[in-house]
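Peer 1: I'll drop the sequence and a predicted model, then ask my questions.
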Amino acid sequence: MVAANGDAMPTALRALSADEAAKLSALRRTKFIATGALVVCVAIFALAKSLQGRWPWLGFVAAFAEAATIGGLADWYAVVALFQRPLGLPIPHTAIIPSNQNRIADNLGRFIESNFLAPEPVRQKLKEVDFAALVADWLSDRQRAEGLSVFVGRLVPQMLQAIEGSGLRDFATRRMLERIGKVEVAPLVAELLTAFTEDRRHQRLLDEFTKIIGNFLSDEQALAVLREKIREELPSVFNLFRADAYLLKRIVASAATLLEDVRGDPDHPLRGEFDQFVHGFIDQLRHSPDYARRAEQLKRNFLARPELRGLAQDVWKSMRGFIEQDVASPNSMTRRHLTSLFVEVGQNLARDPDIRADMNAGFVVALASFVESQKSGVSGFISEQVKRWDLGQLTRLIEINIGRDLQYIRFNGMLIGGLAGLALYSLELLVLAN
């Protein structure tokens, strides 16, 4: 069926479902019984009225039947007037629902907006849902996590392209360099060295240094160069007696002995001197303005070098190439890590009630704000949909769902009317008897 404005009617209004067919059958049955009861009241009234002269007590029956007939007719009119014009007559204030379709549509939309989409009821309803638990259960399923990682993997190249095209990469590089530029280098280095010197771990440097010097003193080429330097410094007469070889031998032997003593003695005085040097250097870094100024100058010179920005670009290109190649691979390491990450997030979320509570609170705020911003649109949508419904179909839909209950008004009208008529007839007799 097509609505008056040419739009196709909703499927729910085109054809009756099995449930609606059953409701329509019950409605017709109730209508038939109500109409039959009205006809019975008319027949009883006519019969009682005709026999009232012979049997006066039938006056009570006639009064009941007469008032019941009037009440039944009045309620029949009221029920029919809701959906159509009684007997097709153009009586004012009839066919109420079809005549007020637009107003009903607008009021229905406003009613739903005000009562069902109000902020407090929406928040209370959202609080009943454990969104975080649903997310945790979903992510904990490895098959779903794999599907999510595949989906994210497909988006990675577009994300990287968007980052590069938007200038976000250059912005991030500048911000990173700016943040590094604000860091005070000297105190930071002092703290790092302090952590490094705990338990005298810096003494390992001295051990390595002694090994390097020992290797140097055992190298023939190095010794030859050292001997040549000694020959240059000694007078010529000493070289005639090969004093350079004697001095070199004594220097090497003394140095080797010293280095061996240092390596074998954890409390050697040279180690103490090294401790004092390191701690003094750390103290200068922490408190000396001159050291701080030099460190800041070195930092600025380093950050100002163009090679640093080129290095950042090279790192980005290498990382992007690796990621794009990996996500395209059937055995992508990135997707495997993403899958494990999603599963772990789901499991941790399921175990942590505090995080779930925070997430649920966030969901409530976000969804409630979304509903609040969109509820006027929902109201308008409902109103427009109701306005587009065909009048006949709309009337049929409402009548099918509430018409059977309305028919009981006719029964009630006949009963209440009959009792009222009976009471009035009795009162009339009492007044006339006096």
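Peer 2: Structure received. Keep in mind that what you see is a predicted model, and the values were worked out from it rather than measured.
Peer 1: going forward, measure contacts between C-alpha atoms and count neighbours the same way
Peer 2: Fine.
Peer 1: ok, and for stretch 190-210, which residues are buried?
Peer 2: For stretch 190-210, the neighbour count (16 or more other C-alpha atoms under 10 Å) marks Ala190, Leu193, Thr197, His202, Gln203, Leu206, Thr210 as buried.
Peer 1: and if you look at stretch 409-426?
Peer 2: For stretch 409-426, the neighbour count (16+ other C-alpha under 10 Å) marks 409-411, 413-422, 424-425 as buried.
Peer 1: Contacts only, for Leu24.
Peer 2: Residues near Leu24 by C-alpha atoms under 8 Å, 6 or more residues apart in numbering: Ile400.
Peer 1: in what helix or strand does it lie?
Peer 2: helix 18-51 (DSSP states H and E).
Peer 1: Can you name the element that comes right after the helix or strand harbouring His337?
Peer 2: Assessed by DSSP H and E, His337 sits inside helix 333-351. Downstream of helix 333-351, the next assigned helix or strand under DSSP H and E is helix 353-388.
Peer 1: another one to put next to it:
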Amino acid sequence: MRVFATAMLGAMAATFLVARHFGAQGGAHGAWGYVLAFAEAAMVGGLADWFAVTALFRRPLGLPIPHTAIIPENKDRIADTMAAFLRENFLTPQVVARRLAGMNLAAAAGAWLSDPRDDNGGRVRAGAAELFAQVLESLDPERLGNQVRAGLVKQLGKLEVAPLLGQLVSAAIADKRHLPVIDSLVRWTGLTLEDNEDIVRDMINRRAGAVLRWTGLDERLANSVIDGLYKMLAEVMVDPEHPLRAKIEEGLAKLADDLGTDSDLRGKVEAMKADLLANPAVSNWWQGVWERLRTGLIERARKPGSGFGGQLTEALGELGATLRDDPALQDQINRYARRSLVGIATRYGDHIVRLVSETVKRWDARTVTDRIEGAVGRDLQFIRINGTLVGGLVGVAIHTFDTLL
């Protein structure tokens, strides 16, 4: 556009020379007189607008003419003016609140998230999964693992475990959830006895008298004891009302009560908890668990067929549908968004405009000139073109008026 405007000015200069040459032969009031007036006034208008446009960004012909190179010479003031304009017209709480009053941000977000189109869902899925993986990769695994462990240790240290365990046992007994535990305990006892029959027999033989061993009654006694134990365990297993079961339940109930009321038992449980938390093996175990969890999540997030992206997309779609169809939820979220954005404008508006001002001030004069000229330069060249044409038309009008007089 600059070349075109300059070429038009050159064309007017050539027209002026041609019209002046032929106008001198045919007289000033002939057709050539109008052409000459048009070209002469067009050159004046084009040169004037060229000077005006150029003076905004640089010194015309490099001459130190006052009030030229306006933008480079006043870039700091322009930066402050831009910042003040932005602050007063866009980042005031009143303007932000008024602009957001008619916007349903929650419904718009819900409609977008619930859009079933594959391309939309694919972008959301891929972007969210990759962001999740990058966040996990950027974290120092050892440092984060230690921080999480320290946080868990601190919270568990504040928590008194004994009363909580007592409540859990009481609740399990009340809901009959302890019965499978008793069955498993009886079954485990029977299997343990079966695997260690030789040890039991040896214990009975060693404690039997010499007469019993001499008569062989020790072996019969051992068989009787073992058979009796098997019979008792079988009865406990099949009889829900067996006295031994009642004893076990009574012991569990007493344990639950003691965990909540017995200070000595509570102290022992707390000491065991402290020893367990301070054990380095627990720390190493947690570090391994965290690293496997982190690595697995990263791999799953980036693996196309893992289903992670699909689950994420499904969850986002359900969230979007809820936002889209629930006016009460929309109203709550929109109110929260308005309050948040108005609060941001109130608290950080000055920081935002200061960022704009300081950024422009840090630019050198050439950068400021190039960026502003690149943004509006095309329209400024139209000013030169229009100035050339309008100047020519004004010249013709003046020449016509002079001829008529």
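Peer 2: Perfect, I can see it now. On a predicted model such as this, the values are computed, not experimentally measured, just so you know.
Peer 1: re the thing from before, could you give the residue range in structure 2 aligned to the helix holding Leu24 of structure 1?
Peer 2: Per TM-score structural alignment, helix 18-51 of structure 1 has no counterpart in structure 2.
Peer 1: and what of stretch 319-331 of structure 1?
Peer 2: Alignment note (TM-score structural alignment): stretch 319-331 of structure 1 is matched to residues 293-305 of structure 2.
Peer 1: mind checking how far the matching stretch is from the chain centre?
Peer 2: 18 Å (C-alpha atoms, centre = their mean, to the nearest Å).
Peer 1: How about residues contacting that stretch?
Peer 2: Ala129, Glu130, Phe132, Ala133, Leu136, Glu137, Ser306, Gly307, Phe308, Gly309.
Peer 1: Just flag the most distant two among those residues.
Peer 2: The span of the contacts of stretch 293-305 of structure 2, defined through C-alpha to C-alpha, is set by Glu137 and Gly307 at 19.9 Å.
Peer 1: re earlier: just send the buried residues of stretch 190-210 of structure 1 back as TSV, with secondary structure and distance to Lys182 of structure 1 too.
Peer 2: Shown next, in TSV, are those (DSSP: H, G, I helix; E, B strand; the rest coil; distance: C-alpha to C-alpha, whole Å):
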residue	secondary structure	distance to Lys182 of structure 1
Ala190	helix	17
Leu193	helix	20
Thr197	coil	26
His202	coil	29
Gln203	helix	32
Leu206	helix	33
Thr210	helix	38
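Peer 1: What is the equivalent residue in structure 2 for Asp275 of structure 1?
Peer 2: Aligned by TM-score structural alignment, Asp275 of structure 1 pairs with Glu249 of structure 2.
Peer 1: mind listing what its match touches?
Peer 2: Contacts of Glu249 of structure 2 (C-alpha under 8 Å, 6+ apart): Ile173.
Peer 1: Report the buried residues of whichever strand or helix holds it.
Peer 2: According to DSSP H and E, Glu249 of structure 2 maps onto helix 243-261. Under the neighbour-count criterion of 16+ other C-alpha under 10 Å, helix 243-261 of structure 2 has Arg245, Glu249, Leu252, Ala253, Leu255, Ala256, Asp257, Asp258, Leu259, Gly260 buried.
Peer 1: and if you look at stretch 264-273 of structure 2?
Peer 2: Within stretch 264-273 of structure 2, the residues that count as buried by 16+ other C-alpha under 10 Å are Arg266, Val269, Glu270, Lys273.
Peer 1: how about stretch 227-246 of structure 1: buried residues?
Peer 2: Applying 16+ other C-alpha under 10 Å to stretch 227-246 of structure 1 flags Arg227, Ile230, Arg231, Ala243, Asp244, Ala245 as buried.
Peer 1: So what does the third one match up with in structure 2?
Peer 2: With TM-score structural alignment defining the correspondence, Arg231 of structure 1 maps onto Asn205 in structure 2.
Peer 1: Kindly report the same for the last one.
Peer 2: The pairwise alignment with structure 2 assigns Ala245 of structure 1 to Glu219, based on TM-score structural alignment.
Peer 1: list the contacts for its match?
Peer 2: Here Glu219 of structure 2 is in contact with Arg201, Asn205, Arg213 (criterion: C-alpha under 8 Å, 6+ apart).
Peer 1: same check, this time on Asn107 of structure 1
Peer 2: Applying C-alpha under 8 Å, 6+ apart, the residues contacting Asn107 of structure 1 are Ser383.
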